[in-house]
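Peer 1: Okay, here's the prediction I keep looking at, along with the sequence it came from:
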Amino acid sequence: MTSTEDLLIKAKKFFNDKRYEESIEILKNLFKKNPQSEELKKELINVLFSYGFYLSDEFVMEFEKAIKYFNKILEIDPNNYRAIYNIGIAHFNMGDMNNAMRAYNTAIKIKPDYKHCYYNIGLIYEVKENFKEALKFYKKALEIDPKFIYALQAKKYVKEKLNAQKREIPDS
């Protein structure tokens, strides 16, 4: 019979070889037998995140499958705001702005100072060309982290768009 340590080593080897599903299967079975093990929980969540990120990559683009694996994290840790946030990113990348918005707002309820959610909500409004709302959310992200470069750049861009819109509207 193989020991937990041997199986954990095997799972890590599979992970290092990017054989995520095999690693997940071993870790899932180990965690099922040892649900109190924080080490196994952490390892399993780490591999699930890595695989979800891989599936969400711009060259792989298997967003629905990525959502499935991020949801597996939520089965283990229902308040994992990062998993919820990444579900939002996958929905955004599929063009499903409503579910992306829902995910970001859910993550914010768990972690109200998660700047990335506010930034991504701003992106949704920007895509919808609602620049005033986008600006509000970029500013909210910057309240949390004044040096958040993505929000700084997005805020500048959206302000330029709003100024251009003002110039297009003739005075009455």
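Peer 2: The structure has been received and is ready for your questions.

Peer 1: C-alpha only now, for contacts and for neighbours.
Peer 2: Will do.

Peer 1: residues contacting the spatially most central residue of the chain?
Peer 2: Central residue of the chain (C-alpha atoms, centre = their mean): residue 86, 1.9 Å from the mean position. Going by C-alpha atoms under 8 Å, 6 or more residues apart in numbering, residue 86 touches 67, 70.

Peer 1: neighbours of residue 142, just the number please.
Peer 2: Number of residues near residue 142 (other C-alpha atoms under 10 Å) recorded here: 20.

Peer 1: Please name every helix or strand in contact with the helix or strand where it lies.
Peer 2: Using DSSP states H and E, residue 142 falls within helix 131-144. Secondary-structure packing of helix 131-144 (3 or more C-alpha pairs under 8 Å, 6 or more residues apart in numbering; DSSP states H and E): helix 115-127, helix 149-168.

Peer 1: Give me the distance from stretch 101-118 to the chain's centre.
Peer 2: Stretch 101-118 has its average C-alpha position 10 Å from the chain's average C-alpha position, going by C-alpha atoms, centre = their mean, to the nearest Å.

Peer 1: May I see the buried residues of that stretch?
Peer 2: Neighbour counts using 16 or more other C-alpha atoms under 10 Å place 101-108, 113-118 of stretch 101-118 among the buried residues.

Peer 1: Quick check: which of the helices and strands packed on helix 131-144 is buried the most?
Peer 2: Stretch with highest mean neighbour count among these: helix 115-127 (a mean of 23; mean count of other C-alpha atoms under 10 Å).

Peer 1: Structure two is appended below for comparative analysis:
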Amino acid sequence: MKQIEQKITEIQNELKESPNNAELLNELGVGYHMLGEYQKAVEAYRQSIAEDAENFKVHFNLANTFFEQQEVEKAVNYYLNALDIQPDYVPALNNLADVYELAEDNDRAQELFEYITKIKPDDPMGYFNLGNFHLRTNNTVEAGKCYKKAIELDPKFHEAYNNIGFILKHIGQYEEAISYFEQCLEIAPDYEPAQKDLAACREALSK
């Protein structure tokens, strides 16, 4: 916390010399956001945008701050602003999809999660996030396909192994689930969700 406050003081001193520096104003907003001083963050981001309206990352940062303040409509508008400037900016697409899902607009959310896998077909995280969406909406078959695609792209993606194991555990396929949990733990031995579910599967088989 003190480091952030010190950084803010340094930025404020630099802004005395360059009060219209859009990058410094953005950094100031980031600092305030990290401290939870969201209104000050909003003011800094808006000043930054006034100086450089084409920096999509500042629109994205402002959207995140509005989301933290539960001002969802404003958050959506600024995510869309970021995407108008940079249409393939995945963090904005992801966060916008999350907002739509929270608003129970699952069709729009799914459309965005799927779009990410189309524009970044070699990125395993896109398939993992789409899989998580399907899992949250109880579409376990599609979720499993997405996790397998993530593993195909990144064989060390331990969370994807874990999530397939989770699906198999919940449909009572304990032996197959154990195999996936073990593969997860080979990559990440301290991953607690897999440790707990592996123990639960072994216990279920022993009964």
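Peer 2: Received the coordinates, thanks. These numbers were taken from a predicted model, which means no experiment stands behind them.

Peer 1: Would you mind giving the residues in the second structure matched to the helix holding residue 142 of the first structure?
Peer 2: Using TM-score structural alignment, helix 131-144 of the first structure corresponds to residues 174-187 of the second structure.

Peer 1: For the matching stretch, give me the average deviation versus the first structure.
Peer 2: Its aligned residues in the first structure lie a mean 0.4 Å from stretch 174-187 of the second structure after superposition (mean C-alpha distance after the TM-score superposition for the first structure).

Peer 1: related to what we said a few turns ago, quickly note the distance from the residue nearest to the centre of the first structure to residue 100 of the first structure.
Peer 2: The spacing between residue 86 of the first structure and residue 100 of the first structure, counted by C-alpha to C-alpha, to the nearest Å, is 9 Å.

Peer 1: Residue 112 of the second structure maps to what in the first structure?
Peer 2: Match for residue 112 of the second structure (TM-score structural alignment): residue 69.

Peer 1: Tell me, how many residues neighbour that match?
Peer 2: 24.

Peer 1: Run a quick check on it versus residue 50, I expect a contact.
Peer 2: No - counting by C-alpha atoms under 8 Å, residue 69 of the first structure does not reach residue 50; the two are 9.6 Å apart.

Peer 1: Quick one: the helices in the second structure, in order.
Peer 2: Under the criterion DSSP state H, the second structure carries helices at the ranges 2-17, 22-35, 38-51, 56-68, 72-85, 90-102, 106-119, 124-136, 140-153, 158-170, 174-187, 192-206.

Peer 1: Would you mind listing the buried residues in the longest one?
Peer 2: Of the residues in helix 2-17 of the second structure, those with enough neighbours to count as buried (16+ other C-alpha under 10 Å) are 8, 11-12, 15.

Peer 1: Which secondary structure elements does that helix sit against?
Peer 2: When contacts are defined as 3+ C-alpha pairs under 8 Å, 6+ apart, helix 2-17 of the second structure packs onto helix 22-35.

Peer 1: Residue 97 of the second structure maps to what in the first structure?
Peer 2: Alignment note (TM-score structural alignment): residue 97 of the second structure maps to residue 52 of the first structure.

Peer 1: Its match: what's it in contact with?
Peer 2: So residue 52 of the first structure contacts 65-67, 69-70 (C-alpha under 8 Å, 6+ apart).

Peer 1: and it, how far is that from residue 22 of the first structure?
Peer 2: For residue 52 of the first structure relative to residue 22 of the first structure (C-alpha to C-alpha), the value is 14 Å.
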